[in-house]
Each structure stands twice: as structure tokens, then as C-alpha cells.
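In: what follows is a predicted protein model with its sequence.
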Amino acid sequence: MANVPEFDLDRIGAGLPFAASLDALRDALTRGVAVVQAPPGTGKTTLAPPLVANHVAGAGRVIVTQPRRVAVRAAARRLAQLSGTTLGERVGYAVRGDARTSASTLVEFVTPGLLVRRLLADPELTGVAAVVLDEVHERSLDSDLLVGMLADVRELRDDLALVAMSATLDAPTFADVLGRDDGVAPLVDCPSALHPLTLDWAPFDAPRTDARGVTRDFLDHVARVAVDAARTSDDDALVFLPGVREVSHVADAVRRALPDRDLLELHGRVDAREQDRITAGRGPDEPRRVIVSTAIAESSLTVPGVRLVIDAGLAREPRRDAARGMAGLVTVACSRASAEQRAGRAARLGPGRVVRCYDERTFARMPEHVTPEISTADLTSAALTLAAWGTPGGVGLRLPTAPPAAALRAANESLTALGALDGSDDGRLTPLGRTLAGLPTDPRLGRALLVAGEGVDVCRAAGVVAALSDDLRANDADLARALRELSGPTRARWSKERDRLTRLAEHRPSEPERDAPPVPGECADGFVVALAYPERVARRVTDGVYLLASGTRAALPPNSPLRHHEWLAVAAAARADGRVAQGTGAVVRLAAPLTRELAERAASHLLVDEVRATWDDGRVTARRVQALGAIEFSATPTKPTPEAARAAVHEALHRHGLDLLTWSDEATALRRRLAFLHHHLGEPWPAMDDTSLLDRADEWLGPELDALARGAKASSVRLLDPLRRLLPWPEATRLDDLAPERFEVPSGSRIRVSYPEDPADPPVVAVKLQEGFGLDETPRLADGRAPVLFHLLSPAGRPLAITDDLASFWAGPYAGVRADMRGRYPKHPWPEDPTTHVATAKTNNRLGSQR
């Protein structure tokens, strides 16, 4: 690739604000790495890639990632047009199922997922001289993984140039991650080039979302706001909504109200030709446009001609429901950074206007930045990538955000169940796992595609996988009917993906099942689903309610034709409330029939014949269970094994806490004394909070846990002696000095010291005022660190004063107490000078008779 002609940056960058930052980017690239911080619309996506191509001229191709396929095509088309070349020659692109490149391509735009798979296939990125990661602020899972993986590659390839570009102020995070021992990566800044922007608020007086998602009333409100705003504008309008369903609803409403406008929908399911028409802009003789879009147009995609933005202030983000073993997209408030980017779309070409369909208070409560996908999403696919990269769990990889341990553990368990990991501590890939890591699909769906072919027609299996990957839903949850009723662009998109997956399966090694019988036609779809989601095979427990192997209960919609099937494979379920969930808390969104035989075949790793011990009514009970996960086939009462019984006791303790046991007054008092000393003196005095005690349960409760495991009732356990096992020696010999049970007052009485539940609060001595005469200094416990709080009582035991400074009390407030009380209790002493008077609990007469 020697003597390659350079891109004409003056021509490409004419009128673009980022042109002023090109020299700074050139300087940064002398270190081989740079982070660009530039708002949307400044031209960074258009100008940075050709500059990097000129910088590495002749050394190889420049790969540029864009977070979405529509953005990949649009960015490539625009750069090709501005550089005066044909798309696919010097500038090309590649997305799943579609590519326009050639041997002369210098700049290639791709999705992050595609580059991840290329890295797994060729970790050295042969033939690539530079990578530009655009829109890293969106914090997609693949984009974050690429940051860490490419930082690894640069350790081996000093010649690989790397640029990360962000549209928000979190760029320093990436500069730190991509930096080396010589410091953070150089940061290239570009000021915003926005024109004046008018901001209006159009708040909605009711909740925008409910248990089912965005409310119809709020969508109607957004449509009315959009119609009213568009009628007063001579420019194109852009309406932001969180998902496809919401886009369709609002688009229909606006289309009816504004028949003279060109109403367009923009989201990932719109076919490529329509997406390209939207991003190409409006012709001079074409009607004004209203584009109703998901967040796809927020930062990674420019929609020309827009000077009016209507923002619903919502976003769709992935969430993992650990309790139900489900994952999916949920609707949440967008971040303030996202709201600012959306608003900025209106002020690119001239003065613009944004109308926010919420109020200032709602805006102030929005999170500052988008939540990184790695923090909330299901990590099964990411965990497979990390294992294939040689960094299981991300250990040793410089990621912008570390994956949560619980989510990663669940992901590795899923991969082991799928046969992709071997179950070892270091998480080694199996041959199937390495194959799945190279497939351009979720590993669950990839496994279903490869394995189902042993009993299901490959094309049919590919059709089911294509439907699942497209997030297909059905009102009655019937997958087969939903597939039959696909039509129009949706069917065309599904058909294209089915054919692609069919070709993929036919050229990949499968995981054979020897002598596997064919799957009955009615259950073929269900078998494919069960292979993808074995933990979601489900058995009917009551009419319309099913128990999943994961332990979750979910209800079918009332109108579902699947209700007569005993077994189902659940492709999708969602959290739900009210009648439709029938008290389960979840509703099945998509499923297919199955049989017990096929359920056991698809989820064979979940088959068990074991003794299950549980905590019931204050003691351990056990049953011998044959089951498929949580779905029990038979259960017989039996004696628990010691291991199972002890595990049941531990599980009950962690579920119910220490309240499972009976705390006597003496045990509670000792616990509070030790907590007091730990708070004021620290180690070696042990912490007494529930978490700390549970973590050390085997150490101080060992014999008692054994007794519970043998069948003793919880009420029989006494905790005073077990707590004493935690006393530190030899320091424990000072326990009564540092935190005494009782305190001797001048009268000679030994008064109990009350240690409060919160160890930060002072210990309390409640004593009759006359018994404290002569005590002119407040005692201090815990080696003088904590004063005693005195509750001074009347002769009848009623509160008179509270003080932790006796000297000040005797010198001041006591005079008022004396004046009030001496008439009420004349038989008791109320001396003018209490510091010298004899302390007593007796009356004056009895005190005098003793003298």
C-alpha cells in the first residue's frame, strides 16, 4: 500500500469545527494513542478517520467503529462522498450480513461486535494500522471490551495507532485506561459549535412509565407536543423515544395530525434503504419531515436539516434480573448528558429549539452519564469473549469499568451449562466454546443453532434463532403463530437473517448427539428455544402458571393458546404486576410447546437425583428429590446428609439473618458491649453487626450449627456462650474495666450500664439523683474514649435530667431541679451543695437514723 494518495482534509473538513483540532490530533498521534473529546456535530467522525489514514499512510487499513449498523453505513457513505470516491473503494464498511469494501479500502467502518470477533480470530489485527473507537461515551458492552482488548494489542504492537472518541465529558476516563507507564493518553478537545438554542418544557402531570413500560397517555402527550411544535416550525423535526413500539405509536399519531409532512421512523428495524434515505437529508422540493427516532440519532448518527427536537427524556437500557434469572431491556430516564446531546441536534445548522416533555425537576434527578452496559447487562456473551481472549473475568484487562462479580459468576455458570466452558476455576474454553466465540450471535443462540441441527431442520432452527435475536414478541406469547404472521419489512428482515444463519450453521461444526431421534414438528421450535435457554424450560403448576427450571414462576397471557400444554420452552419473560401475572410477578412474552423428554434432553445438566435439605418451622427437614432444576418430579421425606443439613442451616441464616436464633437479654447485652468496644477501640475487639457475625458463623457458632443440622430447633440454641468464643485474649481480661456490666455509684448501688443498639451512641446509667451526690466527674469508658450518659431520676424513678457532664449539671441546672423537687419530695435530701452531701437512696429520716 505504498504511495497511497492522501485524503484531502481541507476539502473534507470545510465548515466543520473539528478542522481546528486536526493539528492537535496529529501531535497526539506521535505517541500512538489519543482520546478525542468533541460534541456531536463538530465533525470528528468525518475528519478524524481520514487524518489517521494519512498519518499511517501505506502501513495498513484504518478501522473505525460505530455503535450501530445504520451509523456505520451513514458515516462511510458521507466520508466517501466528501472525499469524492465511490463507496467501497477508499472508504468502505462492514456490518453483519452486509459489506462494501475492496482491496483499495483505506478506511473501513464497522460495528464494535464485528471488530471483537476479528480480534478473537486475529489478535494481531494483521493488515490494520490504526483503530478509531467512536462514540465510546455510549458505554456499550462491546465498545468497553474493545478498549481493554486494544490496549492489550498495543502492548505487543507499538505500531498500532489507537484513537478513542467521546461526545461527552467522560473522555478523561478513557485517557487514563489507554495510557501507559508514561502517563495518560493525550486528550484532544474541540469546543461545541452549537448555534443559539431555545429550551422549552412541556411537562406531563402523571407517571411516564408503569409496570408494562411507557404509558399510552404519555405517548399521546409526546405526540401532541410534537404536532404543536412542528406546526410552528419551517424546519425538520426530530422526536426522541426509547423504543420501537413507542416510535410506532407516536409516528402514527403525528402522521394523522400532520398529513402534509413526510413522517419517518428511524430505528434498528427499519430497512437499510429507508435508513439511508433519512440520513441523506431532504431534497429542496420535498416536504418538511418529522423523524421519530430511538436513541440511534442521539450522537452516532447525523440527521440533516433538523432544527427542532422533541425529547421524551427516556432511554432503553439492558438490565439483568438476578432474582428471576432474566435479562432484557427496560425503560429508564435518560442521562443528563444524553438529554444535552439530543437538544444539541437542533442547533447544528442555525438557531434551534428543543421541547422537553418533562420538567426541570425531572431533569435534575436524571443520572449525569449513561450507565455502563457492563454494570447492568447479562454478561454471558462478554464472559465468553473474555475467556476466548485469555483474560477470564477480565482479570488483567484494562477495562473502563470492571464487570460486577455476581453477574460474571452467573454468566460463567450459564456458559458452563451451555458446554462453552469446562467448569474449571480458570474458566477454560471447550471446543464448542471456541466455536461459539467466533459466531456473530449470542452464545446461547449460537449453541441452539449448532446443536438443534441434530434433530431439527437447520433452516427451521435458524428461523427460530433469527426471531429470538430480533427480540420478537407476541401478545399471546405463541412463538409459532408470531412466526407465521410475520409480514412486510419485518418478515423480510427475519428471512434475510434466517438465511444468513442457515449458511453459518451449514459451514460450522456442530455438537453431535449420537443417535439423536428427530424432534416432533410441534415441538421443534420449543426444542431450539430450550437449547438456547435451558434454565427456562417450564412445567405447568396451575392453569396458565408455569414453574421454570430456574425457580421463577411466570404466567401466560389470558388469551394464549399455549395454556393447554404441560411443558413449554420460554424464550422471553418479563417482570409484570397485576392480573396478567396471576400473582407470579412475571409474564411469559414468548414461548413454544415442549415435552418432558425434550426438556430433559435440552437441559440434561439440570437433571438431579439428590437429597435437598431445607429450613422449615425452626428446624432442618429433608427430601429425596428427582428434578429438572427447580421442577420436581418426585420428593420423598428422608434424613438429610450432614453436608446438606449444614448447608440448609447456613442458607437459612443468610436468608433470615441472626433473628433466626433466640437472643436472650444476657446475650444481647454482651453483644452490645463488644460492639461498643469495637467501635471505640477497633481490633482485636470483634465487630458485632449481622454481616460480620454471619461471615464468622463457623468460628463462633460451630457446635450450635452442628446441633441445628442434626435436627435441634432454633429456639434451643443459647447464644451467650457462643459469643464469648469471640472474646480476644488476653485483652478479654479487661472487658469489665473497659465496658462494665454495672457501675458503682457513690451510694454503693451497682447500677446496670445500658449499651445502646448503635455502638456510636453513649452507654447509659439510669440512677436516682440522690445516689449520685459527690460524683463530680463523669466516668468515661473504653479507656476514656466514651463518657457515660446519666439519666438522673426522681425518688419515684421518673426522669429529671440527662447529662454527660455531671460537674456542669451540679453547678447549674441542679438548682432548678432542686427548687422544683424539694416541695414534691420533702422527705428526700436536696442539699444546696450536692458534691459534698452523702449519696443515698434513703429518705432524710432513715439517713439521719443511721448517723
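Out: Perfect, thanks for sending it.

In: going forward, measure contacts between C-alpha atoms and count neighbours the same way
Out: OK.

In: give me the contact list for the longest helix seen in the chain.
Out: In the chain, with assignment by DSSP state H, the single longest helix is helix 488-506. For helix 488-506, contacts defined as Cα atoms under 8 Å, 6 or more residues apart in numbering pick out 97, 269-271, 449-450, 458-459, 462-463, 465-467, 470.

In: out of those, which are inside helices?
Out: Among the contacts of helix 488-506, the ones falling in helices (DSSP H) are Leu449, Leu450, Val458, Cys459, Ala462, Gly463, Val465, Ala466, Ala467.

In: export the contacts of helix 488-506 to CSV and tack on neighbour count and distance to Thr126?
Out: Listed next are those as CSV, based on neighbours: other Cα atoms under 10 Å; distance: Cα to Cα, whole Å:
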residue, neighbour count, distance to Thr126
Gly97, 10, 22
Arg269, 14, 33
Val270, 17, 34
Asp271, 15, 33
Leu449, 32, 30
Leu450, 26, 29
Val458, 21, 34
Cys459, 19, 34
Ala462, 31, 32
Gly463, 25, 35
Val465, 28, 32
Ala466, 25, 31
Ala467, 23, 35
Asp470, 15, 32
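
In: farthest pair in those?
Out: Spatial extent of those (Cα to Cα) is set by the pair Val270 and Leu450 at 28.5 Å.

In: next up, a structure to set beside the first:
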Amino acid sequence: MPLPIETLLPDLRDALRVHAAVVLQAPPGAGKTTLVPLALLHEPWLVGRKILVLEPRRLAARAAARRMAQLLGENVGETVGYRVRLQTVVGPNTRIEVVTEGILTRLLQDDPALEEVGIILFDEFHERSLQADLGLALARQSQQVLRPDLRLLVMSATLDADPIAVLLANGSEKAPLLTSEGRSYPVETLYLPREDHDRIEKQVVRAVAVALREHPGDALVFLPGAAEIRRVATHLAELGNTSWEVYPLYGDLSPEMQDRALAPAGNGSRKVVLATSIAETSLTIEGIRVVVDSGLSRVPRFNPRTGLSRLETVRVSQASATQRQGRAGRTAPGWCYRLWTEAAHAGLAPFNAPEILQADLAPLALELAVWGIRDPGELAWLDAPPAGTFAQARALLHSLDTLDAAGKVTSHGQQMATLGLPPRLAHLVLRGKEIGQTALACHLAGLLLERDPLRAPQPELLDIDLGIRLEALAATAKGRAPSQWAGMQADRGALARAWEQAQHLARQLGERRLVPDPDPAAAGLLLAFAYPDRIAQRLGQPTQATSTERYRLRSGPTAQLTGHQSLGRAEFLVAAHLDGRGNAARIFLAAEITKQELYTHFKEEIERAEAVRWDAAAGVVRAQATERLGALVLQEKPLAQTGEVAVREALLDGIRQTGLQVLPWDDGTEHLRARLGFMRQVVGDPWPDVSDAALATHLDDWLGPFLVGMQRLDDLRRLDLAEALLSPLAWTQRQELDRMAPSHLVVPSGSRRPLDYSNPAAPVLAVRLQEVFGMLETPRIADGRVPLMMHLLSPAGRPVQVTQDLHSFWRTTYFDVRKDLRGRYPKHHWPDDPLAATPTARAKRRGT
């Protein structure tokens, strides 16, 4: 049956004869990936040049090349070949090369004009990977500046194509947009809403059982990751249906295992392929009639605040759901089961979020630096790199010696780019070579390029030590690939791929033979070259009482080891893998580094300072010489001599942190402070503000001079706090304080009674009623401006009257009070005329 794209091929050829850039939109199954390159092979403008087909994944690149070679009746490597990382299958007569995204970037960097290339096809551009966006931006500039005859063709099944047509415009004229209608075969969509109480794996298994019971053909099941794939495979096996053969399909599998999933099922059995998003595009899996879509995908999310990435499970977009659905209609009519509701489908995001908006931009920043660009705005982007994330990426490159002070790429950075590795790992490998640790660096980089090869039934049982993984890799290199290692399950495929990666890196570095078992002792140091911001120091002493150890990262946040880890007693380690949750980050892979290695290899970055600081826990000023690496304290030792001013400032800082209550307040100083507060309220400036806030703000001025010879909180007991409070006053002010706000007042009985200024609006004189017989008017202070609030007390010292009008009290209220007091205190003298009576401080009349 003809593929839908075939009717559009003449229009496509006509467009490319006239235009340098074209956009092609074709639904899944239309045949664009394999038929378009072949249709262009003999165009006159292509004579003597090649076709580059960009595929986002290695699996899709190999499959597309094999299919095109099959259609030509040839083997891969003749007219059609492919280049992916670690594998190149091309020959001298190859005209169509299917490449992955990193390969395209490398080809452009090596030859910006791409003299041997006539056209670049960007397949499945809707995935909007970081490398695809970068490749298109670089190719577009190359076309505009160096190669106006270079053609660009952007292809996708599910994409808002108009913005791309605008991006590739020739002046004011948009690039032609061609659309292929229809798919190979119809697909019926069925919605099976998920049940909240069940894990997704169990619901997927139920859907697979229903789908295979009701429909013919094989099934393709989309799951978010390898862990879910393993669990679903286990559940399907438990059903005991021998007519099914289950095949996993995800990026970390070996090419042989991936090819098994793509091949037809044998012996008349039915095939169930459990796949991640890797199977969404550019693949025709023989026999698939049914798709079961969990609706989930696992994507990396970069947090610019922490500088860490973590995988998040997210809902797919409508575009991805359409791509997945299309896998069921490639060879015959099919059915797609979606584990969500039709209403929920309408609420999904229309398209995938571009990776450039949420990824670590360090690889992109390095490639742009090698291209000669510091400002991404010099290139045309569908979505420009976020300024903040890009700036952070360049800061990382500076720390890896990739950029010089002027922001230009260094020779070291040029070497890093040629390795085709993430910048951190490229730096690790090159620094490893510099210090004679090439083999270990290649082993480490090989491991870190793969998913962790060790697994445990429970997360807390997984030992995070990279040294253990290096030992397992050494066994693999010697031909003894383990299935179990150090009490954990080992992924032989991952170890084999890590060894292959390590050998490839060694060849790139000019090593003829890679040592299979390098000494892992320097693993932490090499990791520190790659992850200088993730050098970590243990907080506190190791303990057996808890299974969690906390570490401070050089960049500032804390992270933790969970479970009883072999590295839990390490004072310093380097975290290679963290989950990006700020101060709650968990370390998943790490290696120990020694303090001596830090001093030897990071000595230029260690900051040395003499500091006099407040130790809040001990309540003392510490004078220490400190050596720090970022937020890590490598060494502290006491200073032999310390400046008096610095000690005083640190002690003042301690008082501020602790609060003014730490000072030796007593009744006398509190009373003095209240009198000063009264004067501030009555007179105002220049009387000092003695509120808590003001005293704390001006602590240096009024308290500082009295702290000579003190460095502990305990020393404050020797402080003359009253004199410190009075220190801002001139001599005349001190005299004025005693006159206007006296501490005591002599009453008619001759007693000297204290005044209470706690309420500065109404200072209080508390005195026994009998002591003020004969006092006609209420006493006043502050040069007569403020009457005292008189608390007239009983012989027992309890208030019987509160008044500011003593004269009125004698004339009226006294007689009622006298009647009550005579009943309660009959032996005391309660005269009929209090103004004529003799005041007395005695409790009783004489002779009683």
C-alpha cells in the first residue's frame, strides 16, 4: 500500500529546487523518515554531495538507515549509512548519512561550511531537543554566511510548523510549508481512566490483558522509565500466559536487545513491547496493532538555583500522545488505549516543552563558545536560551577552565568539545590525563555516561560508593561481567556499555590499550575536577544511631546519605549524582576525597582569612585563622594575638544575636532606664532613646567602650551597666536628670520613697497614707510639668486609693477610706483632720 507521503514528494522536490529551506508536516506513519531522503537522492542540486538525516535517538537512526538500505536492496554502509556515538557504519559510496544530534554538531564544528553536504533533514523536530535546536541554529547561520546553496528541511508529525517557517524565512518570505494528510491506517482510540488507588503498573497490565484479548496483533506499551518496565514485565509474567513474549525497549539497552524488540515475534507467539518515549517516533515495530499508553514520561528538569538536574515523571503532551497513538497504525488498522479520560486529554499541553527552556545549558554554552559566540542572540532560535540559565552555564565553564577571562574558549575548552562529552566529564577526562590517571578517568566517565549499573531492592540498601562500581567494571573488562556485586544486582549490559565507552575515550586520548583495572584511589579527586561545586564535607561526627549522614556542599546547600553507607564515615566526598532538592538533596553516587588532595589540587581556590567571630553555641568570641574552600571549612586554628577592637565588635555581635536580656539588668538599672525613657518622652531630644530597638542599633556607642577585656557572655557580669546607660549624657544632663526625674521623693513623714517610671506618662509614688498627712497638693516633677500618680497604701502596703488630685482626696474620698481603715486597723491613728495631723512612718501609734 502506498505511503501517504509519496503523493507529496513531487511538490517537495519542486520546493527544494527553488528554496533553501522547507518545512514538512506529516502525520506518524506517513513515511517521511525513509522515503524523503531516497526521493531527494538524485536531485541535480545534490550532485557530488551528501544528505544528512538528523534523528534524535540512536535506535531511530539505526532503524531508519536499515530500512532505507532495505528499500534500495543494499546493506547498511553502502548508499545509506549511519553515525551514532561509538558506532559508525558508512562507506566510500555513502550518500545518505543518518546521524544523531551530537554528531551533527560535531560535523558543523569541524567544517562550518559542510562542503560535502547538500541538505540537512531535521527529522522529528517536534521533540525540540536541545541539540536539535542548536544544530538548526548553527546550520542556519552556516547557510546564511557560508553556504547559501545548503538546503535545510525540517520535518515533524506534530508541530506548530508556522513559527519554523518564519524562522527559516528568506527575507520577508516565509519558508514553504508542505503538509501530508492522513496516516497509513486508521487507529481507534479508547479511554480507560486510571484508578487513583492503584499503581500505574497494575493498571497497565490490566489494559494489556484486555487489549490482547479483544484485538489481534502485537502490543506496544508506553511507560515512563526502565523501573516501571521491569515491574510491568514481572506482573505480565505472573499472569502465566505463554502466548505472549515480553520485550523491553529503552535507551540503556544494548543495540542487540533493542533490535530484538523491533523484530517480528517468532513461533506464532504475540509480542508485547514495553517501551519508554524512545519508541514514540521514527520507528516501525513489526506486528504492532495495539498501543497501551500510560500517559507518562520521564524528563530531566534543571534547577538553576541549585545547579542540579533531576528526573521528573510528567504527563505527556497532546503531540506526544498523537505520536504514540500513531505507532498502532503503521502496518494495519490499530487500537490505542489511553489510561486517562477524554476530558483529561483536552487539558494536556498541546506540545512538548522545548528542552532548551528547562535543561542544563552548559553543553550548549560550550558549543557556542567553540563556534565563536558569546551572546546566543547572534543566532536565530525558535526559543532563545533563558538568560539566567545561560549565564550560570558560562559560569560553570569558567570554573572548568573552558573560558578565559574575556569569555573566549580556551585551548582546553577546544579539546573538551572534541570529545563529544558533557563539559564536566570532558574536563574530568582531560585533567585525569594531565595527572597520569587516564585509565581511571576513562573508566569513571564510562560509568557516569550510563545509568547506575547497580540496583538494590530498597533504595536504602544501595551503596553509593563509585569505587564499588569501578571494581565491577574492572571485572567486566576482564571478561567476568557480574550479575551480582557487593550484595547488589548488577546490570551486565550497563557495565558492558560503560567499558565500551571507556575504551572509546581512551582511543580518543591516544591510548592504544586501556588498563582494565586502574587503582580507584584517585576517583574522588577526578570527580572533584568534574564537580568542583559538589565537593562535600560531613557535618558533625559519624554516628551509628541514625542511618542518615548530612554533608555540606562546597556551593552551600546540604545533602544527605541515606542507609548505612560505606562512605558515611568519610570526612570529604564528591557527589556525582544528586536529586536537585536543595537542602534536602539526596546523594546517589559519590567517591571519597582526602583533605590532602584538596590542598594539593585546589590550593589556588582555598581562601585563607583571619576572623574574630562570635560562637553562639559556646557564648564566647573566637579568634581563628580559617581556610575555606567555598562553604567548606578545611581548617581552623586559634590566633595567637587578636586586636582589641575586633574582639569587642564580635562580642557586640554576640549580644545582638542573643538579645539585650543577656546584659546584667537589675532593679537599679531598669529604674535608671525608665527615668531616661521618661526624660525622652517629656523633653525629647537631645535625651537618648533607650528602647530595645534603639539600644540594639547603637550598641557600639553606649556599650562598646565598657567591654574592654571581655570576650564571653559570663564576663558581662562585671559590666557597670548603669554607667554605660548614662555615658551618652553630658554632665549638665546628669544633673538635670536628678532634678527633673528624681529617683526618690522625701514625703512629709521624712521617709525617702522611690518613684516608679515604668509608665513614663504617669510616674508613680507609692506611699502609706499616714506618711502624707498634712500634704495638701499632689507632688510634681519635671519642673512641675508632670503630676505624680499617687498610690496611697494601707498599713499593710495595699493600695486604698490611686489619685493625681491629693487635695480633692482629702476633702472627699478620705472619709470613706478612713471608715474602712478604722475597722480593719483599729490600733492605727486615723484623724478627723488629716491636713492638721502629724505624718508618721510608724505602723502604730506610740504606746500601743
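Out: Arrived safely. What you see is a predicted model, and the numbers here were worked out from it, not measured in a lab.

In: ok, average deviation of the very next helix or strand once past the longest helix of structure 1 from structure 2?
Out: Along the chain past helix 488-506 of structure 1, the next helix or strand (assigned with DSSP states H and E) turns out to be helix 521-532. Compared with structure 2 after fitting, helix 521-532 of structure 1 has a mean deviation of 2.2 Å; criterion: mean Cα distance after the TM-score superposition for structure 1.

In: tilt between helix 521-532 of structure 1 and helix 458-469?
Out: Between helix 521-532 of structure 1 and helix 458-469, the angle comes out at 60 degrees (axes from the mean of the first three to the mean of the last three Cα atoms, to 10 degrees).

In: name the residues of helix 521-532 of structure 1 that are buried.
Out: Residues of helix 521-532 of structure 1 classed as buried by neighbour count (16 or more other Cα atoms under 10 Å): Cys523, Ala524, Asp525, Gly526, Phe527, Val528, Val529, Ala530, Leu531, Ala532.

In: mind checking how far stretch 429-438 of structure 1 is from the chain centre?
Out: Put simply, stretch 429-438 of structure 1 sits 26 Å off its chain's centre (Cα atoms, centre = their mean, to the nearest Å).

In: so where is stretch 290-301 of structure 2 in structure 1?
Out: Under TM-score structural alignment, stretch 290-301 of structure 2 corresponds to residues 308-319 of structure 1.

In: I would like the residues contacting that stretch, please.
Out: For stretch 308-319 of structure 1, contacts defined as Cα under 8 Å, 6+ apart pick out 222, 225-226, 229-230, 233, 235-243, 295, 327-334, 339, 342-343, 345-346, 352-358, 373, 376-378.

In: same thing but at 7 Å, please
Out: Contact partners of stretch 308-319 of structure 1, identified using Cα atoms under 7 Å, 6 or more residues apart in numbering, comprise 222, 226, 235-243, 327-334, 339, 343, 346, 352-357, 373, 376-377.

In: stretch 157-171 of structure 1 now?
Out: 32-40, 129-137, 154, 337.

In: which residue numbers in structure 2 go with it?
Out: Going by TM-score structural alignment, stretch 157-171 of structure 1 lines up with residues 147-161 of structure 2.

In: counting neighbours, show which residues of the matching stretch come out buried.
Out: Buried residues in stretch 147-161 of structure 2, counted by 16+ other Cα under 10 Å: 147, 149-159, 161.

In: now do stretch 266-281 of structure 1
Out: For stretch 266-281 of structure 1, by 16+ other Cα under 10 Å, it's Leu266, His267, Gly268, Val270, Gln275, Asp276, Ile278, Thr279, Ala280, Gly281.

In: residue in structure 2 matching the second one?
Out: Counting by TM-score structural alignment, His267 of structure 1 corresponds to Tyr250 in structure 2.

In: quick one: residues contacting the residue lying closest to Ala590 of structure 2 once chain neighbours are set aside.
Out: Once flanking residues are discounted, Ala590 of structure 2 sits nearest to Ala575: 4.3 Å by Cα to Cα, 6 or more residues apart in numbering. Ala575 of structure 2 sits next to Arg534, Ile535, Ile587, Leu589, Ala590, Ala591 when contact means Cα under 7 Å, 6+ apart.

In: let's see if you can find the most crowded of those.
Out: The most neighbours of any of these, using other Cα atoms under 10 Å, belong to Ile535, which has 30 neighbours.

In: which position in structure 1 aligns with it?
Out: Correspondence of Ile535 of structure 2 to structure 1, assessed by TM-score structural alignment: Val537.

In: nearest residue to that match other than its sequence neighbours?
Out: Ala569 (4.5 Å).

In: a strand runs through that neighbour, doesn't it?
Out: Yes - Ala569 of structure 1: assigned to a strand according to DSSP: H, G, I helix; E, B strand; the rest coil.

In: under the alignment, what does Lys174 of structure 2 map to in structure 1?
Out: Using TM-score structural alignment as the criterion, the counterpart of Lys174 of structure 2 in structure 1 is Val184.

In: wait, doesn't its match sit right on Pro172?
Out: No - assessed by Cα atoms under 7 Å, Val184 of structure 1 is found out of contact with Pro172, at 8.5 Å.

In: what is the burial count for the residue nearest to Val537 of structure 1?
Out: Using other Cα under 10 Å: Ala569 of structure 1 sits among 31 other residues.

In: please tell me how far it sits from Pro593 of structure 1.
Out: Separation of Ala569 of structure 1 from Pro593 of structure 1 (Cα to Cα, to the nearest Å) stands at 6 Å.

In: now swap in Glu632 of structure 1 and tell me
Out: Taking Cα to Cα, one finds Glu632 of structure 1 at 19 Å from Pro593 of structure 1.

In: hey, where'd the strands end up in the stretch 151-300 of structure 2?
Out: 151-156, 177-179, 187-191, 218-222, 244-249, 270-275, 288-293, 296-303 (DSSP state E, counting those that start in this stretch).

In: mean deviation of the third one from structure 1?
Out: Spelled out, that is strand 187-191 of structure 2. Relative to structure 1, strand 187-191 of structure 2 is 2.5 Å off (mean Cα distance after the TM-score superposition for structure 1).

In: show where that strand falls in structure 1, residue numbers please.
Out: Aligned using TM-score structural alignment, strand 187-191 of structure 2 spans residues 197-201 in structure 1.
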